[in-house]
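**Q** give me the fold of what follows.
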Amino acid sequence: MKWNILSYAVAAAIVGHSALASANEEGLFRLDFNIRRGNSKRDLIEESTDGAYFVKRDGFVDMELKNERTFYLTTLKIGSNKDENGVLVDTGSSDLWVMSHDLKCDQAPPSSKKRGVNLDRRHIEAGSRSIPTKSSPIKDAVENKAWWNPFGSGGSTVTTIISPGFQTDSSGAGIGQEAPSNTCTQYGSFNTENSDTFQRNNSASPFQIEYADGTSAVGIWGHDDVIVGNVTVHSMSFAIANETSSDVGVLGIGLAGLETTFSTRGGGGYTYENLPIKMVNQGLINKNVYSLYLGKATDSSGNILFGAIDHAKFEGDLITVPIINSYASAGYTEPIRLEIIVNNMTLSSSTDEVTVTSRSYSAVLDTGSTLSYLPSALFTRVGEALGGSYSSAIGAYLLPCTSSSNIKLTLNIGGMDIDVPLTDLLLRGSSSSSSVCYLGILEQSSSSRYMLLGDNILRHAYVVYDLEDLEISVGQVVFTDDEDIEVITSTVPGAVRAADFSSTSVSPGETETSLTDHIVVSGTTSRSTSTSTGSSSGNRNSGSFSLLREAIPLKFVAFAVSFVALVALV
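**A** I've put the predicted structure just below:
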């Protein structure tokens, strides 16, 4: 899960009442959302005041998502008192946690750091004592730090990225300083004292989590009934935060190995039944599997089908690849995050094709991330292949907004090509009339050698997450309102195992050879040959193309630099 400030608008979906299917239809859930927009989690503007619901269909659960470069927010009712809580739906984490009614709200610092992108090995203590088992958790190796940080900061400072022309949170207060108002309960809270069915888990260690963007939460664990639309999930295990610098709780639906209880400092680690597992054990779905359809970038909705697949949303067959275990060397016997192998990456137009890399990289699939992130070498090669101008002040490549519409980025996964139009990867810079856009693919921290595929790439794939068999099936998405839904009872219908299914290796290192080819981007008037190996940001093209030099006014650059400096000071 990542947070960033680079996107030209941060959107969040809030629950709605209107139904696409009857709530009393046998075996169906459907969850509708309305859109809220803003420049940060603290500045969300309501577009619609409709409420929400889950509907259960025969053998599966349908959760509809509304999205726009963005957060996905759904509403749960918790306990006998049915307290409503808005929570972010996230495949990049695995715990449900909500706000206590009387919690302390801390102020988070403004940051573009990733919220959940990299389970850094510095958080895993070396030696036999760190080998995690069901009863022996991972130890936190960061100086007496008792936080569980599921993805870390990547081991390097991340430049704060600002989009000129868009207001950000003006507060300069950092973690530990109280917020001026109780903003962290604006999406609801839970009063344990008013619920007759709540049971505190006194044997569990305190809930503690910290994200790489600086937000954190601490609290207690407990069990209670959680109502999702017209269905009650009984005795759900979740955390109640009594202090946080976040503004909204999280509904993590990832692998059990990423649950904070499994990696709690001090021993006694264990996994528990999170929402997808609870759905299986309560008989709502047949298998711990769900499929994800985000819709076009201009669409306002998509959906997650729990226990089912929609054949209308992809073309041809799906290719099935294994979820890889990138932390086997740390003692994990099973994967803990949704990570697969990407075999190669190309950029192409109607007349040109450039191989960005023919090497295999691991890739984390994260719906909690608006943008996508690449290792330094690939980040540089993509930017230079497109003739982009790298801005060290804002940490992104700049391109003409009029870049050719026929250019596409292609990722090969298990022999399946997933095409992503360049136009869906560009973010307009300072205003709707600006001729300069950001490339919505950013750089991973220096120690991170994997890709993180966020919404802007994932929306072009139809993805089925089989958390039971530890497999992921992908196909080229078809954007349509048509439905052809089939319940999953065993293997994923219409999916074929990749020819190299058993291969889970990645290419060693991340040094790439020199990139001398470029894609012809509409409007560029000259080209230069890059000699960068892509292994260091110091060799990046910083403006060798005349169109880009002319298209970026000095006041634009000056504003970006001064704005970043201002944020650093506060």
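
**Q** going by C-alpha atoms from here, please, whenever you check contacts or count neighbours.
**A** OK.

**Q** what's the burial count for Thr355?
**A** Burial measure for Thr355: 17 neighbouring residues, criterion other CA atoms under 10 Å.

**Q** show me the contacts for it.
**A** 345-347 (CA atoms under 8 Å, 6 or more residues apart in numbering).

**Q** measure it to Thr346 for me?
**A** With distances taken as CA to CA, to the nearest Å, Thr355 is found 4 Å from Thr346.

**Q** and if you look at Ser369?
**A** 22 Å.

**Q** so for those two, which residue has more residues nearby?
**A** The neighbour comparison of Ser369 against Thr346 (other CA under 10 Å) goes to Ser369, with 28 against 19.

**Q** show me where the stretch 151-300 of the chain has its strands.
**A** Taking DSSP state E, counting those that start in this stretch, the strands of the stretch 151-300 of the chain run over residues 199-200, 207-210, 216-228, 231-244, 249-252, 289-293.

**Q** need those in a markdown table (columns: distance to Ser326).
**A** Listed next are the strands of the stretch 151-300 of the chain as a markdown table, based on distance: least, CA to CA, whole Å:
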| stretch | distance to Ser326 |
| --- | --- |
| strand 199-200 | 34 |
| strand 207-210 | 22 |
| strand 216-228 | 25 |
| strand 231-244 | 27 |
| strand 249-252 | 20 |
| strand 289-293 | 21 |
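
**Q** so which of the ones you listed gets nearest Ala13?
**A** Counting by CA to CA, Ala13 lies closest to strand 249-252 out of the strands of the stretch 151-300 of the chain; the figure is 13.3 Å.

**Q** these two touch, right, Glu353 and Met345?
**A** No - under the criterion of CA atoms under 8 Å, Glu353 is not in contact with Met345, lying 10.7 Å apart.

**Q** higher neighbour count, those two?
**A** Met345 (23 against 18).

**Q** excluding its backbone neighbours, what's nearest the more buried one?
**A** In space, and not counting its chain neighbours, Met345 is closest to Leu411: 4.7 Å by CA to CA, 6 or more residues apart in numbering.

**Q** tally of neighbours for Pro180?
**A** Count around Pro180 with other CA under 10 Å applied: 11.

**Q** quick one more, to check against the first:
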Amino acid sequence: MKFVAAATVAALAVAVSAQKTLEYEIKKGIPGLRMGRPLPPLVGKRFGKRDTLTSMIVNNITGGGYYIDVEVGTPGQPMTMILDTGSSDAWILDVEADLCHSKTLQEKHGDYCSPTYDSSKSSTYKLAVEDGFRIQYLDSSEATGDYITDDFKIANMTIKDLQMGLADKVAMGTGVLGIGFPENVAATDKYPNIIDQLAEQGVINSRAYSLYLNDRRSATGNILFGGIDTNKFMGELSVLPIQRYGLKYSHFVVSMSDLTLTYNGQEESALQAVVNSTGVRGASAILDSGTTLSYLPDKASTILVEALNAYTDYAKTGLTFIDCGLLSSDMKLTFVFNHTTSIVVPVQEMVLDMLDGLDEYFPPDLPFDDVCLFGIQSTNSFGDDMGATSLLGDTFLRSAYVVYDLDHKQIGMAQANWNSTETQILELSSDSDSLPAATGVQDGQATTTATDTVKPSRTAGGGSSTTDAGKETVTVTSTPVMNAARAISTAGVDVLGVMVLAGVFSIFGGGVLFML
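**A** This next block holds a predicted model:
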């Protein structure tokens, strides 16, 4: 089949002799590569008007999802994978994957294949578990195949014999690089995932990595395995304990003590009402790079919707829209964690201006004319009550510098220093008792002025284009939105269910994508 190639990626690899760290550039979206797809009917449900409208709207949101280029096999075969902190398996597309050879499936799922892997062309390929790989989406679609081992090259480092899924039946056109806790792999028999192998094979000294997404107008961010870059954040790096999810550490869950909106000289808490109404001792949040939007308990999101004069379309799409005029707003949201750590997110970072050409599908009673999508939605979208738990995706994470420490079961967090061009790396070690005390740049040194906001120009068929001013390029593709998934073992007993999304977004255990 014809494949529209992804844009060339410049890999930034930092692995100097004095430090065991590995830094790599990640991309936001892929020009020319459509990652999203329509949602197949749920069991016992037909497509309705709401599903169709939601698909048309959400599939126009671009710039979501972060991707990484790797090579698999000997000689290396290039792959593009979704980078996801919310899952733990790496999996790639088999050259014989059904989606890659069926126009019917491509039309059904609205997706086609990124580069695939041919085991016959790799001298280091080994079959690990035949028919042992299965990840099931919450809309009942799934990716299945074998578990294999092969060499896996990221930047200039090769991981020998990495176990990964090789999917031959898929509903999405790219693989996933899950970098979560190994306890959360989809296999019946647990195995060391990529984070384990980076440490075991001596590439890094600690099962930890730092994620820097940069602001929403930036095309790239980076991930630093085994270290902290003190030039990428401001002030002190706070250390937060990761909470158990059920009986084990499987997701990056932290205590979230407050969320306030500052506007017109006033400050309003959006989270205390949730805590008071649920009767729990405190709220929590899942940090997940595989989720493009952020989701708050309904009471909290409703407070923000009313304060910002946003609008939730309960009748057609289930989505919350906001006035694009707030792109120039000086209002801010302050997320507070563990009563000690504050991350400020400008409201304009939550205003997603990606809905041009869809005016006829908007509700007639919208209180504003220039329509944007709100970067915060209600967890009621999942069709299940999450209590006082929030899911914080990229619309939040772009404002934070986050260190994910699997060894110490800790999260390091500080305000992101946007558009930083300098690097100062601090190596991490598993021999210590905790993440180290680390100080970033002073507030006055921060380069936090974002590029000018520009209305995106559109090209048909998922191409990319620039504005007349030659500023930001925007690709009209469908990109991943929602993650928080479940991985189902072939034995059917190891099921991780995080959230159910009632027909609006599909939640995938690793890479999150639009499945509408």
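
**Q** re the thing from before, now name the helix or strand holding the residue nearest to Met345 of structure 1.
**A** Assigned by DSSP states H and E, Leu411 of structure 1 belongs to strand 408-413.

**Q** what's the end-to-end length of stretch 184-197 of structure 1?
**A** First residue to last in stretch 184-197 of structure 1 (CA to CA) measures 25 Å.

**Q** spit out the contact partners of the equivalent of Gly226 of structure 2 over in structure 1.
**A** Aligned counterpart of Gly226 of structure 2 in structure 1: Gly307 (TM-score structural alignment). Counting by CA under 8 Å, 6+ apart, Gly307 of structure 1 touches 59-61, 285-291, 487-489.

**Q** residues touching stretch 193-207 of structure 2, excluding its own?
**A** So stretch 193-207 of structure 2 is contacted by 20-22, 88-90, 157, 159, 162-163, 179-180, 182, 185, 208, 225-226, 405-407, 428-430 (CA under 8 Å, 6+ apart).

**Q** what do you get if the cut-off is 7 Å, keeping everything else the same?
**A** Applying CA atoms under 7 Å, 6 or more residues apart in numbering, the contact partners of stretch 193-207 of structure 2 are 20-21, 88-89, 159, 162-163, 179, 182, 225-226, 405-407, 428-430.

**Q** my read: Asp131 of structure 2 touches Ile148, true?
**A** No - Asp131 of structure 2 is beyond contact range of Ile148, at 10.0 Å (criterion: CA atoms under 7 Å).

**Q** neighbour count winner among these two?
**A** Set Asp131 of structure 2 next to Ile148 and count neighbours by other CA under 10 Å: Ile148 wins out with 21 against 16.

**Q** helix or strand: which one has the residue nearest the centre of structure 2?
**A** Centroid-nearest residue in structure 2: Gly290, 1.9 Å away (criterion: CA atoms, centre = their mean). Here Gly290 of structure 2 sits in a region with no helix or strand, counting by DSSP H and E.

**Q** just tell me what it corresponds to in structure 1.
**A** Using TM-score structural alignment, Gly290 of structure 2 lines up with Gly368 in structure 1.

**Q** equivalent analysis for Thr149 of structure 2, please.
**A** Per TM-score structural alignment, the equivalent position to Thr149 of structure 2 in structure 1 is His223.

**Q** quick check: closest non-adjacent residue to that match.
**A** Per CA to CA, 6+ apart, closest to His223 of structure 1 is Ser237, 4.6 Å.

**Q** neighbours around that neighbour, how many?
**A** Neighbours of Ser237 of structure 1 under the rule other CA under 10 Å: 22.

**Q** got it, and Ser329 of structure 2?
**A** Burial measure for Ser329 of structure 2: 14 neighbouring residues, criterion other CA under 10 Å.

**Q** excluding its backbone neighbours, what's nearest Ala438 of structure 2?
**A** In space, Ala438 of structure 2 is closest to Leu237, 5.5 Å off (CA to CA, 6+ apart).

**Q** mind checking the SS state of that neighbour?
**A** strand (DSSP: H, G, I helix; E, B strand; the rest coil).

**Q** look up how far Ile228 of structure 2 lies from it.
**A** Distance from Leu237 of structure 2 to Ile228 of structure 2, by CA to CA: 10 Å.

**Q** those two: which has the busier surroundings?
**A** Ile228 (31 against 24).

**Q** wasn't that one part of a strand?
**A** Yes - assigned with three-state DSSP, Ile228 of structure 2 falls within a strand.

**Q** isn't it right next to Thr423, touching?
**A** No - in this structure, Ile228 of structure 2 is not within contact of Thr423 by CA under 7 Å, at 9.7 Å.

**Q** what's the separation between Leu103 of structure 1 and Ser189 of structure 1?
**A** 9 Å.

**Q** who has more neighbours out of the two?
**A** Between Leu103 of structure 1 and Ser189, Ser189 has the larger neighbour count (other CA under 10 Å), namely 24 against 19.

**Q** follow-up on the earlier one: neighbour-wise, which of the contacts of Gly307 of structure 1 leads?
**A** Ranking those using other CA under 10 Å puts Phe60 first, with 31 neighbours.

**Q** list the contacts for that residue?
**A** 27-28, 284-285, 305-308, 487.

**Q** and the helices in structure 2?
**A** Listed in chain order, the helices of structure 2 (DSSP state H) span 49-58, 98-101, 103-109, 194-200, 272-278, 298-307, 394-397.
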